[in-house]
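# I'll drop the sequence and a predicted model, then ask my questions.
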Amino acid sequence: MRKNFVQEVHFLLAACVSGGSLLASYAHAAETTVAPVSLNSAQVVNAPISAPPEAEKAAGTPSDGEEVPAAVNSEDDAMKPTVGNLFHPKAGQAPNYWQGLEAHVSVEGGVTGNPWTRSGRNFAQYYTDRANTATLNQIMGSISHPVTSVGKGYGLGFVFEAMYGSDARFDPTIGMGSGSLHGLYQWAPTQAHIDAHLPWIFKRGIDVQVGQMYGIMGAEGTPAQARPFYTFNYASDYIVPFETVGILATMHLTQHMDWILGVDAGNSTTFGASGNNNKPKGYFGFAWNKLLDGKLDMHAIGHFGPQGNNGRQVQSAEGWLSSGLGKPANSLMQYNGDFMATYHVNDKMTVSVNGTYLHDDALRDDVYGVSTYFSYAFHPWLTLNARGEIFRDNSGMVIAEYSSFNSFTQYLTNKPYPYYSAMPTTYGELTVGVTYKPEFINKKLALGGFIIRPEVRLDKSLNGTHPFNQAGTVANPIVNNGTNNMFWFSCDATWAF
């Protein structure tokens, strides 16, 4: 592998050129440096993600002497025009609530290079699973309104967002348009929630969200700007909820501490006939914000409940099985825990640590990992990012390759699905990349901004298994005749306003 280093560098450059020719990303990401950020609270995670930085500043937490409730704009700052606003009231004109309405569009495309694969796949990846293939990952559009004061300490906002592209294959919510498209490019609603600030019980009140929301665990999110790399770490791909439908409350106990509670239908499912079983799930956790003079953010969050499908197992003509467990699925628990700490060393450097754990009674598996992140902004237009991860799948039942366009949706809906997985494996992963905002392009853009993110990544089995670069079959879906490492290159390009 070392002998081909020059060839590998040439391949990376070619991949970046190909990826750079595609548009990409999410909302205002092109205007900010992409770096791992501690998820301070459910409100931060699921607030209108497309809201620009100006809106986020207006929605800040008050100091001890202030009366403005957290996450609600003050009367003076309410509905100030920002990037993405559909309406721009004239100077001196009092804006009404609906003039704070925002619309955003973002596009992400990328390419991965893996010359050594014999399967055509990058094993243990959802969104970037297609090796040596340029893809249109995301076209995201949103209509939103930041949580804004409506009087007497109450605030109201909302987010409606949908995605089209190759990423939608792995981000469905069952019962919400799932399975309507069947190719590489599909669509999925990603957010549809009402947000409210309630001046109840605590001095800083309670933020409540009702509807479909992104999961609030893990270090890396679905939108391109919600992660520092094109590729995902194992934990964010496999053992934290992607989407939930339910209610989430963030109680602001103090200026620096939040209590998070939620009830939902489970990962990527809804209630009733579209649910996976008849038992509720939910979040419980705490977040600590701006400790140590504003430099440290942390959260500790758990998600608990039965996650298996209570339908009967079905077999296809080819021999593939569905995920149905029957009635035992209603009581077989899944326990998910996530801890993250982010320390802002200075204005240029950020260090983060994320630990994630999953126990699944149905699979009889324990899965856990630790990821570390380093980010350094050399210039406003250039940031170095590095990620290291160690991840253990005790029984080999969680880390799998969903090998058809519809495998993941079929898995969630108890239909037979093709896949292949690995022996019990301890994975190691190291990724290094940059976030580059080319000024010579962005200065000429009339709307939005453009980002390119090349990266180099090495995945390795640390316990001698060989799961990479080889596909399984229906007769033998457990792969151990591949390679013990996967050295590959990726690059995505994003444009957003």
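Ah, there it is.

# rest of the way, CA atoms for contacts and neighbours
Will do.

# Look up how far Lys80 lies from the residue of the chain most remote from its centre.
Here the chain reaches farthest from its C-alpha mean at Gly92, the gap being 40.1 Å by Cα atoms, centre = their mean. Separation of Gly92 from Lys80 (Cα to Cα, to the nearest Å): 12 Å.

# so after the lengthiest strand in the chain, what's the next helix or strand?
Longest strand of the chain, by residue count under DSSP state E: strand 133-151. Sequence order places strand 154-165 as the next helix or strand after strand 133-151, per DSSP states H and E.

# tell me what that next one is packed against?
Using 3 or more Cα pairs under 8 Å, 6 or more residues apart in numbering; DSSP states H and E, the elements in contact with strand 154-165 are strand 133-151, strand 186-198.

# Now do the shortest one against strand 133-151, angle only.
With axes from the mean of the first three to the mean of the last three Cα atoms, to 10 degrees as the basis, strand 186-198 and strand 133-151 are set at 20 degrees to each other.

# Distance from strand 186-198 to the middle of the chain?
How far strand 186-198 lies from its chain's middle: 14 Å, per Cα atoms, centre = their mean, to the nearest Å.

# wait, what's in contact with the closest residue to Tyr230 other than its chain neighbours?
What sits nearest to Tyr230 in space, not counting adjacent residues and going by Cα to Cα, 6 or more residues apart in numbering, is Asp492, at 6.1 Å. Residues in contact with Asp492 (Cα atoms under 8 Å, 6 or more residues apart in numbering) are 16, 19-20, 22, 24, 108-111, 230, 452-454.

# So which of these belong to strands?
108-111, 452-454.

# of those residues, closest to Ser421?
Nearest to Ser421 among the ones in strands among the contacts of Asp492: Val111, at 23.4 Å, using Cα to Cα.

# Have a look at this structure and report its longest helix.
The longest helix of the chain (DSSP state H) is helix 5-20.

# Now do that one: which elements does it pack against?
Where contact means 3+ Cα pairs under 8 Å, 6+ apart, helix 5-20 is packed against strand 102-113, strand 449-461, strand 485-496.

# quick one, it and strand 102-113 angle?
Following the same axes, to 10 degrees, one obtains 150 degrees for the angle between helix 5-20 and strand 102-113.

# which element follows helix 5-20 toward the C-terminus?
Downstream of helix 5-20, the first helix or strand assigned by DSSP H and E is helix 42-46.

# this is the other structure I want to compare:
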Amino acid sequence: MVSLAPAEQDKIVEEKAQTGNIFKRKPGAKHSYWDNLEGHLTVEAGVTGNPWTSSGRNFGQFYADRANTVTMNQIMGSLSHPVEEIGHGYGIGFVFESMYGSDGRFDPTIGMASGALNGLYQWVPTQAHIDFKLPWIFKNGIDVQIGQMYGLMGSEGTGALTRPFYTFNYASDYIVPFETIGIVATMHLTDHMDWILGIDAGNSTSFGQSGNNNRPKGYFGFAWNNLMDGKLNMHIIGHFGPQQNNSLAKYSPSCGGNSGNLGVIPSCTVSAGLGPDANGLMQYNADFLASYKINDKMTVTVDGTYLHDDALRDDVYGVTTYFAYDLNPNLTFNARGEILRDNTGGTIVEYSSFTSFTRAISNQPYPYYGAAPTTYGELTVGATYRPDFINRHVSFGQFTFRPEIRLDKSLNGTHPFNQAPSGGFQQGVVNNGMDNMLWFNADAIWNF
């Protein structure tokens, strides 16, 4: 495909011009839009070590829930093109990305191949959006994304290298939206301030029969970039709308058609459907994040998150602080501390089967167990190591290793860790375990 630019831009460009990693432009050739096409691949495998668990689970975790188990977390591939001007200030780009691995269990979008695989390793599409640059209204214009995209909130991303640790903090697992389908506009009010607006189908759902209810959801927020000579970046973003399923509750066949058997028959499970009332039960998410670069080696980040859910009658809120220190170009020391409160115990739960999370958001009966109202504390220390003695001999991609030590603790005397529900029950509350969870984790990443 020839350049999409107008005739005055259709010219020979210098060889140092930006190009992607798929097509190589021949010397002296005219620049084509497809010169900037990029392909990337990331492979992550990891292990969690928790010798004190009797449940085989690391409570309060999505992606790293399997204790003492080596897992291939993700093979993530993407095909993308950065936004490139096509004339008169307009630009266009796109991203298509999908993932296979154990992380796929917790990153589905209902209606987009959800449930295609049902084992430990699942496949999910993670991004499919078209990006536009529009020279409208503001000096620096407006950026628009349309399609399926990652949630805008939080400090830890789904991709292996978009976070400092193998394991996630509680807020990134349970509070902020994972995937949304919709439209997001970023209006560049000034050189350093953006206004963010969006409308979408909700967290991990789409439209019609694959939606959770018939009411819209959306983002509203602001971001400040490169303040204080580029040392400070921050945002405050909210996501609002009814999030629960408006279908009627469903019961597993083991309930015998009698909802009263729930809590009596161990294998009896119920779905999360609330009926038409769900359309008016709001969920509010809020996220404030600030990252400050102390010097060329040290960075401190603070992330405060909040969730209120009318349906669960629950408030969940917490603060996570990160510290990163570059010991040398190949080794970074990382530390994370978090305090998070789950007021009713209805949000921090363990989705105990391979398909529990997908079934929960698609109104199917699912096994899970939760905790009593708990204030969680979490401290993680680790390192990101990019071994030069390996990578200098690797001509394709780069290896990264991340060992960590993590301690989770109940700060208000509950005992949710390292114990499954008693008597074989598939849904319930655990408070007869331990008040802390010390575990040792590591992952290995190859990325191109």
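Looks like it arrived, so ask away. Remember, it's a predicted structure, so these values are computed and weren't measured experimentally.

# just to revisit the earlier point, specify which member of the ones in strands among the contacts of Asp492 of structure 1 is nearest to Phe284 of structure 1.
Nearest member of those to Phe284 of structure 1, counting by Cα to Cα, is Glu108, at 32.9 Å.

# just checking, that closest one touches Gly141?
No. The criterion here is Cα atoms under 8 Å, and Glu108 of structure 1 misses it with Gly141 at 12.0 Å.

# For Met217 of structure 1, give its distance to Thr135 of structure 1.
Note on Met217 of structure 1: its distance to Thr135 of structure 1, by Cα to Cα, is 27 Å.

# okay, the two: which has more neighbours?
Set Met217 of structure 1 next to Thr135 and count neighbours by other Cα atoms under 10 Å: Met217 wins out with 29 against 22.

# what residues are up against the equivalent of the more buried one over in structure 2?
Counting by TM-score structural alignment, Met217 of structure 1 lines up with Met153 in structure 2. The neighbours of Met153 of structure 2, taking Cα under 8 Å, 6+ apart as the test, are 176-177, 237, 286-287.

# Find the pair from those residues with maximum spatial separation.
With distances taken as Cα to Cα, the most widely separated pair in these is Pro177 and Ile237, at 11.7 Å.

# Which one's more surrounded, the two?
Using other Cα under 10 Å, the more surrounded residue of Pro177 of structure 2 and Ile237 is Ile237, with 21 against 18.

# What segments of the stretch 251-400 of structure 2 are helices?
Listed from the start of the chain, the stretch 251-400 of structure 2 has helices (DSSP state H, counting those that start in this stretch) covering 356-361, 388-391.

# deepest of these, which one?
Ranked by mean neighbour count, the helices of the stretch 251-400 of structure 2 are led by helix 356-361 with a mean of 21 (mean count of other Cα atoms under 10 Å).

# how far out from the middle of the chain is that one?
The answer for helix 356-361 of structure 2 is 16 Å, by Cα atoms, centre = their mean.

# Stretch 137-151 of structure 2 too?
19 Å.

# Could you work out the end-to-end span of that stretch for me?
End-to-end distance for stretch 137-151 of structure 2, by Cα to Cα: 26 Å.

# What range does the longest strand of structure 1 cover in structure 2?
So strand 133-151 of structure 1 sits over residues 69-87 in structure 2, by TM-score structural alignment.

# Quick check: the matching stretch compared with structure 1, mean distance?
With mean Cα distance after the TM-score superposition for structure 1, stretch 69-87 of structure 2 departs from structure 1 by a mean of 0.5 Å once superposed.

# Quick check: buried residues in that stretch?
Buried residues in stretch 69-87 of structure 2, counted by 16 or more other Cα atoms under 10 Å: 71-86.

# sorry, back to before: out of the helices and strands packed on helix 5-20 of structure 1, which gets nearest to Ala168 of structure 1?
Among the helices and strands packed on helix 5-20 of structure 1, strand 102-113 comes nearest to Ala168 of structure 1, with 12.3 Å by Cα to Cα.

# name the helices or strands packed onto that closest one?
Using 3+ Cα pairs under 8 Å, 6+ apart: strand 102-113 of structure 1 touches helix 5-20, strand 133-151, strand 485-496.

# if we can go back for a sec, just send the contacts of Asp492 of structure 1 back as a markdown table, with neighbour count and distance to Asn309 of structure 1 too.
Formatted as a markdown table, the contacts of Asp492 of structure 1 follow (neighbours: other Cα atoms under 10 Å; distance: Cα to Cα, whole Å):
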| residue | neighbour count | distance to Asn309 of structure 1 |
| --- | --- | --- |
| Cys16 | 25 | 41 |
| Gly19 | 28 | 38 |
| Gly20 | 23 | 41 |
| Leu22 | 22 | 38 |
| Ala24 | 30 | 35 |
| Glu108 | 31 | 33 |
| Gly109 | 28 | 33 |
| Gly110 | 30 | 34 |
| Val111 | 29 | 34 |
| Tyr230 | 24 | 31 |
| Ile452 | 30 | 40 |
| Arg453 | 26 | 38 |
| Pro454 | 26 | 39 |
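
# list the ones among those that structure 2 also has?
Among the contacts of Asp492 of structure 1, those whose aligned partners also touch in structure 2, counting by both residues aligned by TM-score structural alignment, their matches' Cα atoms under 8 Å, are 108-111, 230, 452-454.

# Distance to Thr409 of structure 1 for those residues - can I get that in a markdown table?
Converted to a markdown table, these look like this (distance: Cα to Cα, whole Å):
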| residue | distance to Thr409 of structure 1 |
| --- | --- |
| Glu108 | 22 |
| Gly109 | 22 |
| Gly110 | 23 |
| Val111 | 23 |
| Tyr230 | 22 |
| Ile452 | 30 |
| Arg453 | 29 |
| Pro454 | 30 |
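
# Trp187 of structure 1: which of those residues is nearest?
Closest approach to Trp187 of structure 1 among these (Cα to Cα): Glu108, at 14.2 Å.

# Just to confirm, what residue in structure 2 is aligned with that closest one?
Correspondence of Glu108 of structure 1 to structure 2, assessed by TM-score structural alignment: Glu44.

# Go ahead and confirm that match touches Ala160.
Yes. Under the criterion of Cα under 8 Å, Glu44 of structure 2 makes contact with Ala160 at 6.7 Å.

# can I assume Gly119 of structure 2 is in contact with Phe354?
Yes. Counting by Cα under 8 Å, Gly119 of structure 2 touches Phe354, with 5.9 Å between them.

# more neighbours, the two?
Phe354 (19 against 15).

# counterpart of the more buried one in structure 1?
Using TM-score structural alignment as the criterion, Phe354 of structure 2 maps onto Phe405 of structure 1.

# Contact partners for that match?
Contacts for Phe405 of structure 1 (Cα under 8 Å, 6+ apart) come out as 169, 182-184.
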